[in-house]
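> sequence and predicted model, in that order:
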Amino acid sequence: MTKIYMNRWFSVAYHYINMIRNNPDGEKFEFFGTHPDINHMSLLASDHPGTEPALYGSEYAEYCADYCRTNGIDLFIPRLHMEEIARYAHLFDEIGTKVMVCRDTELLDSMVEKDKFYEAIAGKGLVDIPDYRVVHTAEQFKRACGELAEAGHRVCFKPTKSEGGMGFRIIDDGRDPLRELYGYVTLSTSFKQAYDTLSRAERFEPLMVMEYLGGVEYSIDCVASAEGELMTAIPRRKSTGRTYLLEAKPELLEIADRIAKSLKIPYAFNIQVRYSGDVPKLLEINPRMSGGLYITCLSGVNMPYLAVQALQGKPIEPPAPRFGIQAGYVEQPLIMKQPDLQIDFAAQKTR
């Protein structure tokens, strides 16, 4: 039986574990998982859940390698601190644990810091990138907003190093703060509010001030071999509410193919683009399974298992995904723990 370890993951790891476990080949897997919160939903599908310490750098990589050594782990699928784990990949090689991580640490570091990645791919003809500026001071922020607005762009900003939508804001000077107090939480902020807040610090962590892309957003979920040869790419379109469409858009499949051939990202990765008019522009690339991959798998392609097969070095036939699928998701209650049933048989006999 193959032992798989997943360190601190999103809650959707629950789905990925079950997809790998319920694979079409009947392959047997045993799952180990760690997270700082033992009640985290990502651990619910693990056979052996446990807590992990708050460590960084080489200490965290050494902790993971020691965990793999102690538990005889065959495959390690990391999410937290992927860059450090890649930097110390030799620790896992020494104990025979295969790690689902991009070993090109320069590329991996650039994908984590979005401005570095934009610089790295600029001019390569892989995908269009938004107009942007990197700022560290309030005055730089002010100047960047002015230049982008002058170029005809609606403006937004986000940290150069963040995950998902963390720190993302849209500049909107037509906001009504009083009305917003009675409404939903918004991602919008006025220029003055942002500028005043940033002015409180002489210098802050880098922000990307960029053109806001108002078109349709797509996530392109991909699986490649260990050498980076693309095996499948499935575009997933964000629609209304919690609805998604799986669409075979030629220009997006071409983007995935160009990126795979140029960057050679192994195993599972995700490309996020958003349209500006008719032009898809890059938001980011995540060198891991995406948070919405379980929806993409409704195409009939078990992508987590496919990535595991790639990590194992098994020969894989490129799958044939089904497109034109509309899908969504709803919450499902799951029992995490229940009290033992204690039956008082003596009391029953007296009734």
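Looks like it arrived, so ask away.
> from here on, contacts and neighbour counts on C-alpha atoms
Fine.
> which of the helices or strands spans the residue nearest the centre of the chain?
Centrality entry for the chain: nearest residue to the mean C-alpha point is residue 290, 4.0 Å, by Cα atoms, centre = their mean. Residue 290 is part of no helix or strand, with elements assigned from DSSP states H and E.
> go ahead and confirm it touches residue 272.
No: using Cα atoms under 8 Å, residue 290 is not in contact with residue 272, being 9.9 Å away.
> related to what we said a few turns ago, check contacts around the residue nearest to the centre of the chain.
The contact partners of residue 290, by Cα atoms under 8 Å, 6 or more residues apart in numbering, come to 221, 269, 270.
> again with residue 254
Applying Cα under 8 Å, 6+ apart, we find residue 254 in contact with no residue.
> which SSE is it in?
helix 250-263.
> for the helix or strand that comes right after that helix, packing partners?
Per DSSP H and E, the first helix or strand lying C-terminal to helix 250-263 is strand 267-276. The contact analysis (3 or more Cα pairs under 8 Å, 6 or more residues apart in numbering; DSSP states H and E) places strand 267-276 against strand 217-224, strand 279-286, helix 303-312.
> may I see the buried residues of the last one?
Neighbour-count burial for helix 303-312, with 16 or more other Cα atoms under 10 Å as criterion, is recorded at 303, 304, 305, 306, 307, 308, 309, 310, 311, 312.
> the third one and residue 243: what is the separation?
Think residue 305. 24 Å (Cα to Cα, to the nearest Å).
> next one: the fifth one
Taking Cα to Cα as the measure, residue 307 and residue 243 are separated by 25 Å.
> could you dump the contacts of residue 290 to TSV with neighbour count?
Formatted as TSV, the contacts of residue 290 follow (neighbours: other Cα atoms under 10 Å):
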residue	neighbour count
221	26
269	23
270	24
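> want to compare, so here's the second one:
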Amino acid sequence: MVVNGNADMNRILDSKADSCSYIREHELCPVPHMELITDAGDFERAYRIIKEQYGPSHHVCVKADRDEGGITYRRLYDEGAPKTFSGDIYFRSFAEDLKSREKFSPMVVMPYLDEPETSIDCMRTPGGLIAVPRRKIDTRITELRFDADLIETARKISEAVNIEYPYNIQLRPLDGRNVFMEINTRMAGGCYKAGLIGCNFPQLAVSYAFGDIIDTEKIISGFKNVMVGEVAAAVIV
């Protein structure tokens, strides 16, 4: 197994609030306003703050501060921003649910970002940073796009957090610019798509663990903007 050995940094990045504070304090990337809540009163105050900052029509979302795969994620609505999809939860109902609990794990309240996520698969090597930005166009099409601003953001974050082995940076557009969402200190599920342009992250992790020489320059020289499609087909078994 290959894992990052920087325990202190892992603890920071495991918390959405702490990781966003770290990114903001070190001026690595714009960060959306986020409120950490620990009781029902905090929630209603945080909800009002987000609405005031981003406008009454902007949706608000809530999720556990320490979460994996968005399991606890909920999008909220109120009378000023009515329900638009089945996963929405009425703000007042969510507040009443929190009041009914004796206690709950810390949560973050922040603006809902509805534009497509950019996920940057990264790995530091002795020869430099390998960074592959990808963005889902739809459920079956992903764009690998080596935008200079995305690569520079990945570089700045990589130098600051100093993670060993492959990891993943998540960004989303907000008000015309990409903002930081979180870092997964592991390979993302979609990193295999970089293999189509000569970057096999699982193999690179194994090579790094065994001390093999990684030709970073050669790998990066093969990078190009491409669209990756996934096709499902019936087979006889």
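That came through fine. Bear in mind that the values here come from a model prediction, so they are computed numbers and not experimental data.
> where in the second structure does the helix holding residue 254 of the first structure fall?
Counting by TM-score structural alignment, helix 250-263 of the first structure lines up with residues 148-161 of the second structure.
> now stretch 297-317 of the first structure
Counting by TM-score structural alignment, stretch 297-317 of the first structure pairs with residues 195-215 of the second structure.
> ok now that stretch, how far from the chain's centre?
Distance, stretch centre to chain centre, for stretch 195-215 of the second structure: 23 Å (Cα atoms, centre = their mean, to the nearest Å).
> show the end-to-end separation of that stretch, please.
Start-to-end, stretch 195-215 of the second structure (Cα to Cα) is 15 Å.
> give me the contact list for it.
Residues contacting stretch 195-215 of the second structure (Cα under 8 Å, 6+ apart): 2, 123, 125-127, 165-166, 187, 191-192, 194, 219, 222-224.
> repeat the analysis, applying 10 Å as the threshold.
Under the criterion Cα atoms under 10 Å, 6 or more residues apart in numbering, residues 1-3, 121-128, 130-132, 144, 164-167, 187-188, 191-194, 216, 218-226, 228 lie in contact with stretch 195-215 of the second structure.
> just the buried subset of the residues you listed, please.
Among these, those scoring as buried are 121-125, 130-132, 144, 164-167, 187-188, 191, 193-194, 216, 220, 223, 228 (criterion: 16+ other Cα under 10 Å).
> what are the ranges of the strands in the second structure?
Using DSSP state E, the strands of the second structure run over 35-37, 60-64, 74-77, 88-90, 107-111, 118-125, 128-136, 141-144, 167-174, 177-184, 226-229.
> what span of the first structure lines up against the fifth one?
Under TM-score structural alignment, the alignment places strand 107-111 of the second structure onto residues 207-211 of the first structure.
> quick one: that stretch to the second structure mean distance?
Here the mean offset of stretch 207-211 of the first structure against the second structure after fitting is 0.7 Å, by mean Cα distance after the TM-score superposition for the first structure.
> which outside residues touch that stretch?
With Cα under 10 Å, 6+ apart, stretch 207-211 of the first structure has contacts from 114-115, 129-137, 140-145, 148-149, 151-161, 167-171, 276.
> using PyMOL, define a selection of the buried residues within those.
Those of those that count as buried under 16+ other Cα under 10 Å are selected in PyMOL with:
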select buried, resi 114+115+129+130+131+132+133+134+135+136+137+141+142+144+145+148+153+154+155+156+157+158+159+160+161+168+169+170+171+276
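> any idea how far residue 163 of the first structure lies from residue 277 of the first structure?
Distance from residue 163 of the first structure to residue 277 of the first structure, by Cα to Cα: 26 Å.
> repeat for residue 210 of the first structure
The spacing between residue 210 of the first structure and residue 277 of the first structure, counted by Cα to Cα, is 16 Å.
> so what corresponds to residue 129 of the second structure in the first structure?
Looks like residue 129 of the second structure aligns to residue 231 there (TM-score structural alignment).
> an error on my part: the question was meant for residue 174 of the second structure.
Alignment note: residue 174 of the second structure maps to residue 276 in the first structure; criterion TM-score structural alignment.
> isn't that match up against residue 214?
Yes: between residue 276 of the first structure and residue 214 there is a contact under Cα atoms under 10 Å: 6.3 Å.
> list the contacts for the nearest residue in space to residue 233 of the first structure that is not next to it in sequence?
Take residue 233 of the first structure and drop its neighbours on the chain: the residue closest to it by Cα to Cα, 6 or more residues apart in numbering is residue 222, 4.4 Å away. Contact analysis of residue 222 of the first structure by Cα under 10 Å, 6+ apart lists 230-235, 253, 256-257, 260, 265-271, 287-290, 293, 303, 307.
> also residue 237 of the first structure?
216-220, 243-247, 273-274, 296, 326.
> of these, just the buried ones, ChimeraX syntax please.
Paste this into ChimeraX to select the buried members of those, with burial taken from 16+ other Cα under 10 Å:
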select :217,218,219,220,244,245,246,247,273,274,296,326
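> which one of the contacts of residue 237 of the first structure is nearest residue 283 of the first structure?
Distance to residue 283 of the first structure, by Cα to Cα, is smallest for residue 273 among these, at 5.1 Å.
> before we move on, back to that, residue 210 and residue 277 of the first structure: which is more packed in?
Legend: neighbour count by other Cα atoms under 10 Å for residue 210 of the first structure and residue 277, higher for residue 210 (22 against 11).
> how close does the nearest residue to the more buried one once chain neighbours are set aside sit to residue 116 of the first structure?
Among residues not flanking residue 210 of the first structure along the chain, residue 132 sits closest, at 4.0 Å (Cα to Cα, 6+ apart). To residue 116 of the first structure, residue 132 of the first structure is 12 Å away according to Cα to Cα.
> and what of residue 292 of the first structure?
Taking Cα to Cα as the measure, residue 292 of the first structure falls 25 Å from residue 116 of the first structure.
> do residue 200 of the first structure as well
For residue 200 of the first structure relative to residue 116 of the first structure (Cα to Cα), the value is 26 Å.
> of those two, which one has the most company?
Set side by side, residue 200 of the first structure and residue 116 show more neighbours around residue 116, with 16 against 11, by other Cα under 10 Å.
> what's the match for the more buried one in the second structure?
By TM-score structural alignment, residue 116 of the first structure lines up with residue 18.
> what count of nearby residues applies to residue 52 of the second structure?
Quick note: residue 52 of the second structure (other Cα under 10 Å) scores 11 neighbours.
> need the contact list for it.
By Cα under 10 Å, 6+ apart, residue 52 of the second structure lies in contact with 46, 58.
> number of nearby residues for the residue nearest to residue 277 of the first structure when sequence neighbours are not counted?
The spatial neighbour of residue 277 of the first structure that comes closest, neighbours along the chain excluded (Cα to Cα, 6+ apart), is residue 215 at 6.5 Å. Residue 215 of the first structure: 15 surrounding residues under other Cα under 10 Å.
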